[in-house]
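Undergrad: No sequence on hand, only this structure:
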């Protein structure tokens, strides 16, 4: 199973999101073609209602702890409640920050 598919499967199971995008952004970085090392996740879940951003990110990071410790170099998280998503982002995909990391190459 690809890393992208594993991320998607774990997040679907853990958060039952109303919206989920898992985007492999590795091609935008100095890595080997076909790499799966840089991802952007856009997730909208009722689980985030009343939670601060740091708690949302910690929950996603905990769910993806295996991938983060072994396979992922960078993970841009965009975590929203349903209201936040509809009010601000539904028609505008958030941008990921520029990578400032090294040139780790993986296949």
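TA: Yep, that arrived. Not measured: the values here are computed from a predicted model. Numbers count the residues shown, from 1 in each chain.
Undergrad: C-alpha from now on. contacts and neighbour counts both.
TA: OK.
Undergrad: what helix or strand is the residue nearest the centre of the chain on?
TA: With distances taken as CA atoms, centre = their mean, the residue of the chain nearest its centroid is residue 41 (2.4 Å). Element membership of residue 41, judged by DSSP states H and E, is strand 38-44.
Undergrad: Now do residue 61: how many residues are near it, please.
TA: 15 (other CA atoms under 10 Å).
Undergrad: Could you tell me whether residue 75 really is in a strand?
TA: Yes. According to DSSP: H, G, I helix; E, B strand; the rest coil, residue 75 belongs to a strand.
Undergrad: Pull out the buried residues from the biggest helix by length in the chain.
TA: The single longest helix within the chain, with elements called by DSSP state H, is helix 3-15. Neighbour counts over helix 3-15 (16 or more other CA atoms under 10 Å) mark 3, 4, 7, 8, 11, 12, 15 as buried.
Undergrad: hold the first one in mind and look at this next one:
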């Protein structure tokens, strides 16, 4: 699943930075490809608000989100925003039902 997500994101957004973490182990249940954390830096986000950026990613990953992927944390930046943020991705907290 990691490679599918990565491939679709690369094709759709031509990212300057792409960090994809599989965080399924942080959540309860047996699924190994259910929870992801995506940090994405792309010129595609120029002039777009956060909601529009999220919608763009949801559209690109619609098939995965309708199936095996239960949740994906999105951290979406323009190159300028990414540089101002210190080039740092954000970790997700543990799930209340996780280990």
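TA: Done, it's in. This structure is a prediction, so every number in the text was calculated from the model and none was measured.
Undergrad: thinking again about what came up before, mean shift between the strand holding residue 41 of structure 1 and structure 2?
TA: In the superposition with structure 2, the average deviation recorded for strand 38-44 of structure 1 is 0.3 Å (mean CA distance after the TM-score superposition for structure 1).
Undergrad: Find me the equivalent region of whatever helix or strand comes next after that strand in structure 2.
TA: Following strand 38-44 of structure 1 in sequence order, the next helix or strand is helix 53-63 (DSSP H and E). The alignment of helix 53-63 of structure 1 onto structure 2 (TM-score structural alignment) spans residues 50-60.
Undergrad: what's the counterpart of residue 13 of structure 2 in structure 1 in contact with, if anything?
TA: Matched to structure 1 by TM-score structural alignment, residue 13 of structure 2 sits across from residue 15. By CA atoms under 8 Å, 6 or more residues apart in numbering, the contact list for residue 15 of structure 1 reads 45, 46, 47.
Undergrad: any idea which element the residue nearest to residue 53 of structure 1 when sequence neighbours are not counted lies in?
TA: Distances taken as CA to CA, 6 or more residues apart in numbering place residue 79 nearest to residue 53 of structure 1, at 7.4 Å, with adjacent residues excluded. According to DSSP H and E, residue 79 of structure 1 maps onto strand 74-80.
Undergrad: Following element in sequence after that strand, please.
TA: helix 82-84.
Undergrad: How about that next one, which residues are buried there?
TA: residue 82.
Undergrad: hang on, the earlier thing: the residue nearest to residue 53 of structure 1 and residue 56 touch, don't they?
TA: Yes. Counting by CA atoms under 8 Å, residue 56 is a contact partner of residue 79 of structure 1 at 6.6 Å.
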